[in-house]
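1. What would the 3D arrangement of this be:
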Amino acid sequence: MHHANGDPDVLILLGEDSSVDNEKRVRRKIDCVILPMMCIVYFLQYLDKLSLGYAAVFGLIEDLGLQGSQYSWCTSIFYFGQLVAEGPFIYLMGRLPLTRFIAVTIVLWGAVCMCLAAPTNFAGFAAVRVLLGVTEGAVSPAFVTITSIWYKKEDHALRVGIWGGMNPLAQVIGSLLMYGIGKIHHPSIEPWRVLFLLCGALTSVFGVVFYIAMPSTPHKAWFLTPRERQIVLERMERDREGGDKVKFSWAQVRETLFDTKAWFILLFGFIASMPGAVIFFGTILINGLNYDKFQTMLLTAPSGAISLGMLCVAMIGCSVLPKYRCLVLILVTIVPLVGNILLLKLPLSATWGLVASSWLASCNPGILVMIMSLSASNIKGNTKRAMVNTYFFIGLCVGCIAGPQLWEPSAAPRFFSGVTMGLSCWCVFIFLVGLYWGFCYLENRKRDREQGVHSGTETYAGEDLTDKEDVLFRYSY
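-> Got it, this is the predicted structure:
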């Protein structure tokens, strides 16, 4: 191995290959260090988001004097903060060492989360929610990028599924945590304030750990030997991956703006997140069926367990049918679709049926994870990847802003407008996934005809090529 063109980032690998056993050993090491840190951060992020739904049942609405649609806006306004932050974060994630930047935002979001315990009215609480959205805005797009830097495309579905699976796990643990806090809380401070203080403190502490322990690139992986670092670089080159480049490319910006598949990712984020409001209003739905606040927390926990189970099914499906990930995505979408139909049709007297239907309707975290997995596999180029990841989260933010407006607490427990919207969104989503599948299939066929199958032995690693520029790249669908 030697340098080419005087650029130490461009390596020519001539006939030097690592064994399958060595690659597996290195991947296990990455799984033991990189993956757990991503899982913990994602778990804490979703726990912070879900805390609002738990707090609503334990007195937040009454203590802050929320009226009309103000609670819905407390849910939506968080995503205004994320939406505002996405533009600057596109630039910063392309200019700064990614993991260092993310670690700082983790510490800041933990501090802001603790501040949620302070407000006494809607205005103050809403202002802090906006700041929380700003500080959390970089994590999910960055994690998609980090996954594509450390893992090959064939590994993406499972790894994104693992750290994305922290979402439903947070649903289970968060509801039980709120149950425990509610049982032992001190009368001088409301239990929902204790929840925000605890979640924020845990987040900030782990942000410091993330800054210290998370390597910025495979070149600087403290847990790998020099030879193992080389193996990582070689296996990623064979996967047509250039790594994390601290630079911003306007050429990639232009390419992304005119890439149809990139805009599909934005639409996926928007359509799939609109029905997600059921997760935040599910506690109010169950509480409105004459269950007390402690029973509501216990009945909320299975929702996360079912979502986690569906995510596992999706990941197994992607492993068994690696060439049909879009088909698996469509099949998984049927579950929340059925949940919304049942919420719409079951009578209010069928309380257990409605509770179970809310569990099914809440199964969208796995769908979002699969979309992120497809994005990680199908986008190349440092700036382009950051932009497309941000596309997705812009769509997600807009969907999460709009969705809760159809779920006003006064409409509990039926929530007719919200459930009808969810049903419509899932039907449109299935149609869009089918179109995306067709686009990727036709593009691969076109490339096969024009370039043929790659059979060369000399490849270039470290070049910041996009998926369109790399003629050997093939899309996953």
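2. Every contact and neighbour count from this point should use C-alpha atoms.
-> OK.
3. List the buried residues of the longest helix along the chain.
-> Once the chain is assigned using DSSP state H, the helix that runs over the most residues is helix 20-57. Using 16 or more other Cα atoms under 10 Å as the burial criterion, the residues of helix 20-57 that qualify are 23, 26-27, 30, 34-35, 37-39, 41-57.
4. What is the distance between that helix and the centre of its chain?
-> Distance, stretch centre to chain centre, for helix 20-57: 11 Å (Cα atoms, centre = their mean, to the nearest Å).
5. Counting by contacts, list what that helix packs against.
-> On a contact count with 3 or more Cα pairs under 8 Å, 6 or more residues apart in numbering; DSSP states H and E, helix 20-57 meets helix 139-150, helix 153-164, helix 166-184, helix 191-213, helix 226-238, helix 277-287.
6. Just send those helices back as JSON lines, with distance to Cys425 too.
-> As requested, the helices and strands packed on helix 20-57 are exported to JSON lines (distance: least, Cα to Cα, whole Å):
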{"stretch": "helix 139-150", "distance to Cys425": "22"}
{"stretch": "helix 153-164", "distance to Cys425": "22"}
{"stretch": "helix 166-184", "distance to Cys425": "21"}
{"stretch": "helix 191-213", "distance to Cys425": "32"}
{"stretch": "helix 226-238", "distance to Cys425": "37"}
{"stretch": "helix 277-287", "distance to Cys425": "12"}
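7. After the longest helix of the chain, which helix or strand is next?
-> Next helix or strand after helix 20-57 toward the C-terminus (DSSP states H and E): helix 60-63.
8. Name the residues that touch that following helix?
-> 67, 71, 120-121, 192 (Cα atoms under 8 Å, 6 or more residues apart in numbering).
9. Same question for stretch 405-422.
-> Here stretch 405-422 makes contact (Cα under 8 Å, 6+ apart) with 68-69, 71-73, 76, 274-275, 277-278, 281, 284-286, 288-289, 337, 340-341, 343-344, 348, 403-404.
10. Pull out the buried members of those.
-> By 16+ other Cα under 10 Å, the contacts of stretch 405-422 give 71-73, 76, 274-275, 277-278, 281, 284-286, 288-289, 337, 340-341, 343-344, 403-404 as buried.
11. next up, for comparison:
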Amino acid sequence: MRQQPKDDVQAAHVEGLPSEKVITSGDIATQLVDIFNQSNITPEQDNQCLRRIDLVLMPVMFLSFAVQYLDKACLTSAALFGIVEDLDLYQVSSIGGTFTVSTQRYGYCSLIFYWGYLIGLLPGVYFAQRFPLGKYVAIVMFLWGGVTVCTVAVDSYHGLLAQRFFLGVTEAGIAPAFSLITAMWYKRREQPLRFAIWFSATGISVLVGSLIFYGIGHIQGRLPAWRYQFMVIGCFSSVWGVCLWFLLPDSPLTAFFLSRDMRVVAVERMRQEQIGIENKRVKWDQVREAFEDPKTYFCVVMLFAINLANGAASGFGSIIVQSFGFTTLRTILLLSVAGVFVFVFTLSTGLISVFWRNARCYSAMFCCLPVIAGAVMIWRSDWQTTKAVSLWGFFMLPVFAGTQVMILSLVAANTAGHTKKAVTSGLVWASYSTSNGVAPLLVKTQETASHYPSAFIPIIAMMSLVFILLGIYRVYIFSLNEKRDSVRLVDRDEAVRTGFLDITDRENENFRYQA
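-> As a prediction, the model looks like this:
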């Protein structure tokens, strides 16, 4: 068994514990379980603890992620209420006497958010590991709410570019933090559904947010309608950030909604998972391993390929649907229907993966197919005579969210060692932001007549690639398990000792991967 470094010493700072108690440990979880010496919990205790955790964490994380997506989606709605014209986000050019309107500037404002997101990921991942997670998320949300409100004062294209960049920087920490929180609180078989729950908030955000934006857009005031949209959403984000300071715990050790005994159960139920809970010490050998692990690159490539569809489904969704010939009101209502598809498919994949063991790759592969079909339907259909076909194709594009959630759950389930988890999570979200930073460039309004081939051909190709990579990933994962089983089977007694040593999945001989 791997020995822990001698300098990895932490003091217990848990309510009800003697503060002078000092233990040698790889994970903060041992502050509880080593002192109370409880290694066995009953199924009833496990289920009761899980219900309490779900009752608090899932609504809080769901609403938080929904609010974050509202901030990003606000630009799409503002495009229908005059921001393109007011800030000169379009350009008119004449070629051979034919005038064309390019919304390339609008595309830049959409994509620069994700380049800011990419820049903010490095400090975001570092702070998420070094500081209390709950407090960190609360501060981040309060700050990004303030940056959103600043949009009200923007009066030029360049000003909007700067605002969107810093909005991306401030929001960068939330998704990696939520990935770490899910891995910290939930067993690996429980994680797909929990990832699906908080990520499905994007669908509800589109559904409800479209209606909210439409209502705000009809405010008759001194300011243009789109400025009120950013004002309301930004203020709500900051207020919710203050609430999170009190609602989102930093770890199971400090959860206000768990009794002392239940905190021990919350920690102990994670021991057999072999992925630990939290460690504030950055381990550079784990950083190196994250970059050397082939699994990391599988997920990085797949996340990049998937999110090319987001440029059409989210960034330019309102413009594409309006190209089908719908009015502004009808476009907003139809965008909300797309949110229902996200919600239903995301939750469905999560449920299937909980009740069907090792079904994550299969669920992710299944969700690739509607996206491919939808892109083909939009690209090749006749918008004038078969408007319904192109519309249903658009509804199917956001189903990529189901594939994304399954890949995120695979990252959490198959990565052990807290520093390695943080770095791997940061890398996959960096891939996400890079892809979203490129995707809007593929949607060219000059190609409206030819149905945006520069956008939909790459989407078809990339989703097909993801389908193939998921199959290869599944074979690779099971080959690793078979190799380990051929050497030695899992030793349950030793697994109890290695569960909280904060060692990586490669170092831990008792670790088995899931697909």
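12. equivalent range in structure 2 for the longest helix of structure 1?
-> On structure 2, the counterpart of helix 20-57 of structure 1 by TM-score structural alignment is residues 43-80.
13. Could you do stretch 415-425 of structure 1 as well?
-> So stretch 415-425 of structure 1 sits over residues 452-462 in structure 2, by TM-score structural alignment.
14. What residues of that stretch count as buried?
-> 452-453, 455-456, 458-460, 462.
15. Can you give me the end-to-end span of stretch 2-13 of structure 1?
-> 8 Å (Cα to Cα, to the nearest Å).
16. from the contacts of helix 60-63 of structure 1, which would you call buried?
-> Among the contacts of helix 60-63 of structure 1, those classed as buried by neighbour count (16+ other Cα under 10 Å) are 71, 192.
17. Quick one: average offset of stretch 63-78 of structure 2 versus structure 1, please.
-> Compared with structure 1 after fitting, stretch 63-78 of structure 2 deviates on average by 0.9 Å (mean Cα distance after the TM-score superposition for structure 1).
18. What are the contacting residues of that stretch?
-> In contact with stretch 63-78 of structure 2 (Cα under 8 Å, 6+ apart) are residues 84, 110, 148, 171, 198-199, 201-202, 204-206, 209-210, 213-214, 226, 229-230, 233-234, 237, 240, 314-318, 332.
19. What's the PyMOL syntax to select whichever of those residues are buried?
-> To isolate the buried subset of the contacts of stretch 63-78 of structure 2 in PyMOL, counting by 16+ other Cα under 10 Å, use the following:
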select buried, resi 84+110+148+171+198+199+201+202+204+205+206+209+210+213+214+226+229+230+233+234+237+240+314+315+316+317+318+332
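20. give me every residue that touches Ser425 of structure 2.
-> With the criterion set at Cα under 8 Å, 6+ apart, Ser425 of structure 2 makes contact with 176, 179-180, 411-412.
21. Could you identify the residue of structure 1 that aligns with it?
-> So, by TM-score structural alignment, Ser425 of structure 2 is matched to Asn389.
22. same check, this time on Ala177 of structure 2
-> So, by TM-score structural alignment, Ala177 of structure 2 is matched to Ala142.
23. try Arg260 of structure 2
-> When structure 1 is aligned by TM-score structural alignment, the residue opposite Arg260 of structure 2 is Pro226.
24. I'd like to know how far its match sits from Met297 of structure 1.
-> Going from Pro226 of structure 1 to Met297 of structure 1 by Cα to Cα gives 49 Å.
25. Chain neighbours aside, what residue packs nearest to the residue at minimal distance from the centre of structure 2?
-> Residue closest to the mean C-alpha point of structure 2, counted by Cα atoms, centre = their mean, is Ala175 at 4.7 Å. For Ala175 of structure 2, ignoring the flanking residues on the chain, the nearest one in space by Cα to Cα, 6 or more residues apart in numbering is Trp429 at 7.5 Å.
26. you'd agree that neighbour is up against Gly173?
-> No - contact criterion Cα atoms under 8 Å: Trp429 of structure 2 and Gly173 do not qualify, at 9.6 Å.
27. can you list residues touching both of the two?
-> Shared contacts of Trp429 of structure 2 and Gly173, counting by Cα under 8 Å, 6+ apart, come down to Leu121.
28. Assign the counterpart of Glu86 of structure 1 in structure 2 to helix, strand or coil.
-> Aligned by TM-score structural alignment, Glu86 of structure 1 pairs with Leu121 of structure 2. Taken by DSSP: H, G, I helix; E, B strand; the rest coil, the conformation at Leu121 of structure 2 corresponds to helix.
29. residue contacts, the closest residue to Leu121 of structure 2 other than its chain neighbours?
-> Nearest residue to Leu121 of structure 2, sequence neighbours excluded (Cα to Cα, 6+ apart): Ala172, at 5.2 Å. Residues near Ala172 of structure 2 by Cα under 8 Å, 6+ apart: 116-118, 120-121, 124.
30. Mind doing that once more with 7 Å?
-> For Ala172 of structure 2, the contacting residues are 117, 120-121, 124, by Cα atoms under 7 Å, 6 or more residues apart in numbering.
31. just Trp437 of structure 1 next, same as before
-> By Cα under 7 Å, 6+ apart, the neighbours of Trp437 of structure 1 are 326, 477.
32. Structure 2: strands as residue ranges?
-> If DSSP state E is used as the criterion, the strands of structure 2 fall at 9-11, 22-24, 91-95, 98-102.
33. who touches the third one?
-> Strand 91-95 of structure 2 has contacts (Cα under 7 Å, 6+ apart) with 99-103.
34. Most neighbours out of the residues you listed, which is it?
-> Neighbour counts for these, by other Cα atoms under 10 Å, peak at Thr103, which reaches 20 neighbours.
35. Next one: the nearest residue to Ile460 of structure 2 once chain neighbours are set aside from Ser464 of structure 2, what distance?
-> Excluding the flanking residues, the one nearest Ile460 of structure 2 by Cα to Cα, 6+ apart is Ile372, at 5.1 Å. Taking Cα to Cα as the criterion, Ile372 of structure 2 is separated from Ser464 of structure 2 by 7 Å.
36. same deal with Gln104 of structure 2?
-> 28 Å.
37. same thing with Ile320 of structure 2?
-> 23 Å.
38. What is the neighbour count of the counterpart of Ile106 of structure 1 in structure 2?
-> Using TM-score structural alignment, the equivalent of Ile106 of structure 1 in structure 2 is Met141. Using other Cα under 10 Å, Met141 of structure 2 has 27 other residues around it.
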